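Engineer: here is a sequence together with a model predicted from it:
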Amino acid sequence: MLDLTYEAPTPKVIAGATSDWELVIGLEVHAQVATKAKLFSGASTQFGAEPNSNVAFVDAGMPGMLPVINEGCVAQAVKTGLGLNAQINLVSAFDRKNYFYPDLPQGYQISQLYHPIVGEGEVLVEMGNGQARKVRIERIHLEQDAGKSIHDMDPHMSFVDLNRTGVALMEIVSRPDIRGPEEAAAYVLKLRQILRYLGTCDGNMQNGNLRADVNVSVCRPGDYEKYQATQDFSHLGTRCEIKNMNSMRFIQMAIDYEARRQIALIEDGKEVVQETRLYDPDKNETRSMRSKEEAHDYRYFPDPDLLPLEIEQAWVDDIKAALPELPDQKKARFIKDFGLSDYDASVLTAEVVNAEYFEKVAEGRDGKLAANWVINELFGRLKKEDHSIEDSPVSAAQLGELIGLIKAGDISGKIAKDVFEICYTTGRNPAEIVETEGMKQVTDTGAIEAAVDEIIAANPAQVEKAQANPKLVGWFVGQVMKATGGKANPAAVNQIVSAKLGI
């Protein structure tokens, strides 16, 4: 287990004109299920296809077409629930959410309002300095995505692309446990990390595969504690929902703006209207989209074309038994097995591909040294050149070989950086580079002693200074390293110089 201190959420306090206010935030995260086919049809979910090319008859709302549930989508939802320590409901049901919009050809969205497939769970959100929050999950339900309206191709027309219509989404609904913008972003980031580890959503926010609706309200200090004691939401103030946020930075900016907007209204004697709003990042403001609908406005009712979904506990158990190692587990293991710091383990486990790369590098080697090279040398270079770990010119086997050469004393850390550069730019293996380029470290004490004797004989004045001030021994070490082209073993040089000088 991670050595963390669990704390109650610390509210972000905003000073108004008349008093202080606290934020209350809940999120509804829409995660596209990682499957090749849609929720109720066999149409492809491929991103970037020609408009309206991935559309089955049922997606287009053609008369008489009946939905057939995709078992793979159900399995991915169950897997997600298990990864979030949530209750899996063996019986769930689908409902119709009725509304009319051009990108919804059926005139309704199939969702799960009353009986979701996943019940209550939790997400551990690390806030730094060994502190963490537990954000409760209220539910996860499966639903169809809508299509996409396109307004920028022709100033006089709008177009509709139905490729996304019917794509399976998991809506992950949190309790109002989040108390500040930074915590909200950290929660979404952690949720994305878990989903990517599970392989149930690719988390690509740029493509809209992970997006969040953010519910924001403000209350006076002490009111949140009243809500916790009574579960009476009236203590939390009127909330507004900011739709379709797909950036951690914009989530924070939108929350901060919206909270201050609500505070200004209340302190001016006006009421906050419950509504759906959009965030404009160019102007850094939210603006009204529509009044917030209640469930009855959508005329929810059980979908008559779909029977209740019943799954067996044995099937759930099989999925649970096959769960991969999740981020918190992997981080704890890296700290324990490789002796890493909390920070280094966090960096290396942030993405599953990074963790897998590091583990191959560190296998049977010095974990701390491996972490240093992966994080500082490799990640630093990849970031500078805007590459991902999948595009790394240096394989895990090659970097591991380089670290092996350092530990064996064949090359120094300084030489290793030169070897790394050649390996990065040419793809050649480190051992071959060291051999053919004559970069192997000099460990022959006789050769080192000869170089030391020569430097000492040529610099009698510097010898007297070093004997009077032992800190100056480094000058001799530097001269010997220079004379040997940086190939001498630094530890051996230091030891021989000190002995020769009687220090």
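Structural biologist: Ah, there it is.

Engineer: only C-alpha atoms from now on, for both contacts and neighbour counts.
Structural biologist: Noted.

Engineer: confirm that Glu241 sits in a strand.
Structural biologist: Yes: assessed by DSSP: H, G, I helix; E, B strand; the rest coil, Glu241 belongs to a strand.

Engineer: any idea how far it lies from Arg192?
Structural biologist: Separation of Glu241 from Arg192 (CA to CA, to the nearest Å) stands at 21 Å.

Engineer: again, but for Ala186
Structural biologist: 10 Å.

Engineer: which of the two has more residues huddled nearby?
Structural biologist: The neighbour comparison of Ala186 against Arg192 (other CA atoms under 10 Å) goes to Arg192, with 22 against 18.

Engineer: which strand or helix spans that one?
Structural biologist: helix 181-198 (DSSP states H and E).

Engineer: pull the distance from that helix to the chain's centre.
Structural biologist: Centroid separation for helix 181-198 versus its chain: 6 Å, with CA atoms, centre = their mean, to the nearest Å.

Engineer: structure B:
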Amino acid sequence: MTVTELVSYEDALATYDPVMGLEVHVELGTKTKMFCGCSTTLGADPNSQTCPTCLGMPGALPVVNAIGIESAIKIGLALNCEIAEWCRFARKNYFYPDMPKNFQTSQYDEPIAFNGYLDVSLEDGEVFRVQIERAHMEEDTGKSLHVGGATGRIHGASHSLLDYNRAGIPLIEIVTKPIEGAGERAPEVAKAYVAELRELIKALGVSEARMEMGQMRCDVNLSLRPYGREKFGTRSETKNVNSLRSVERAARFEIQRHAAVLNDGGAILQETRHFHEEDGSTTAGRIKDNAEDYRYFPEPDLVPIAPARAWVEELRAGLPELPSVQRKRLQADWGMTDHEMQSVLNAGAIPSILATIAAGAPSDQARKWWMGELARRANETGQELTALPITPAQVARVAALVAEGSLNDKLARQVIDAVLDGEGDPDEVVEKRGLAVVSDDGALGTAVDEAIAGNAAIADKIRDGKVAAAGALVGAVMKATRGQADAARVRELILERLAPKE
């Protein structure tokens, strides 16, 4: 089915009720792999970070990464989950080229965390509660590189290369319960949930959760059912979606695709799907296996895990301030309305604002630049705010230059544009472009005298006591100096020269 055959989103929602399930995989930021001592550092030569254990050699025995378990418990606690008093690993058996052991060490019917929830805020401020089924520990697979084709996928490739450096890296898979009742806002709920989860994971310090690097990825399960029917429809699973925008687009596309198939009397296949960033479409992958097809059985080489309750409570007490709590505190500290805070949240600006404050900028100035000029540039380029090529320290320096009088707002915007264009740090840009505010009385005096001479009628009004007319002369000086004059000092000089007649 091509994109042109889809029904409209509105028509799909007029007939069918979407039900979603989101499975998010998070790579933990441990120094070593989940069951061996191999390094997890990115960028190493292919297959240089492997050992007999993560390659599944006969006789090699796994040992559980203690930090991985601790991270899993922290995630479970932050998601309001119950933490298992006793759980164990299982073998998930299937053959795939990037699975060197031909099974994945995971958790099946006994996850470490279960039965939780996460409240997410939508763009208009509505709060939607997403129920969490489970969060379980497992290991990542290796990486396949398909060579010789046009798309980078196996279809059309001449051969494939396998890098097992990633095999065995600790993963936490967070699985929601079926998400019902979102209606037309289902894609928005999916995006908001993954966004909130990403911020929570980063706040916990257990992963950088950089989706563009595969450290966090989402499988979007979606089905449709006619309104009034209780039974869920057949689901599809769009795999490894790696951006917030793509999560929303994948859910929306699948709603339209499912509706088109059902409207034509067809049946939805339970299958995996590939998401295509270029047009937001999905294409078929493989028929989706059911749990029984994986032949799960308890991992015989690992002992069960029984976290002591005292340890769990110690971890709970040590959790950092979570994003939802932080937002409420910041809103009060910054004196913002619900609408203003929601705008900051929608822009994803909180981390950048806080980092700019930490770099020395006043909070109001940090908010001003990120929510003003920088948000505008992000919208123009279709980027997330954090992806802009400017650092919080650079924004703080721009704010400092304005505060000390070296720049005014107009010049500061030029400096920010230059930094974004790769011309260097703010001080370098100011020097190279000669953008500093002119505050020397000698230079300003000459410009003021020329403005007075060229605007005699306005000057006479000021002499007659109409001081408000000075704004026009200030504007003339600013134009003559390309916006670099110190406007406050210019006004003072004008009024000194044109003191009203006694």
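Structural biologist: Received the coordinates, thanks. What you see is a predicted model, and the numbers here were worked out from it, not measured in a lab.

Engineer: what TM-score comes out when they're superposed?
Structural biologist: The TM-score (TM-score structural alignment, normalised by the length of structure 2) is 0.77; 466 aligned residues with a CA RMSD of 4.3 Å.

Engineer: what range in structure 2 matches the helix holding Arg192 of structure 1?
Structural biologist: In the comparison with structure 2, helix 181-198 of structure 1 aligns to the range 187-204 (TM-score structural alignment).

Engineer: distance from the matching stretch to structure 1 after superposition?
Structural biologist: Once fitted to structure 1, stretch 187-204 of structure 2 is off its aligned match by 1.9 Å on average (mean CA distance after the TM-score superposition for structure 1).

Engineer: in that stretch, which residues are buried?
Structural biologist: Using 16 or more other CA atoms under 10 Å as the test for burial, stretch 187-204 of structure 2 gives 187-204.

Engineer: which residues are in contact with it?
Structural biologist: 22, 24, 74-75, 78, 118-122, 128, 130, 182, 207-209, 216, 218, 244-245, 247-252, 319-323 (CA atoms under 8 Å, 6 or more residues apart in numbering).

Engineer: give me the buried subset of those.
Structural biologist: Burial by neighbour count, 16+ other CA under 10 Å: within the contacts of stretch 187-204 of structure 2 this picks out 22, 24, 74-75, 78, 118-122, 128, 130, 182, 207-209, 216, 218, 244-245, 247-252, 323.

Engineer: take those and keep only those in strands.
Structural biologist: The subset of these located in strands under the criterion DSSP state E comprises 22, 24, 118-121, 128, 130, 216, 218.

Engineer: got the buried residues for the strand or helix carrying Glu133 of structure 2?
Structural biologist: Taking DSSP H and E as the definition, Glu133 of structure 2 sits inside strand 127-139. Buried residues in strand 127-139 of structure 2, counting neighbours by 16+ other CA under 10 Å, are found at 128, 130-139.

Engineer: Lys31 of structure 2 -> structure 1?
Structural biologist: Taking TM-score structural alignment, the alignment pairs Lys31 of structure 2 with Lys36 from structure 1.

Engineer: touching, that match and Phe47? I think so.
Structural biologist: No: at 10.4 Å, Lys36 of structure 1 and Phe47 do not qualify as touching, with contact defined as CA atoms under 8 Å.

Engineer: more neighbours: the two, which one.
Structural biologist: Just comparing Lys36 of structure 1 and Phe47: by other CA under 10 Å the higher neighbour count belongs to Lys36, 14 against 11.

Engineer: where in structure 2 does stretch 248-260 of structure 1 fall?
Structural biologist: Under TM-score structural alignment, stretch 248-260 of structure 1 corresponds to residues 244-256 of structure 2.
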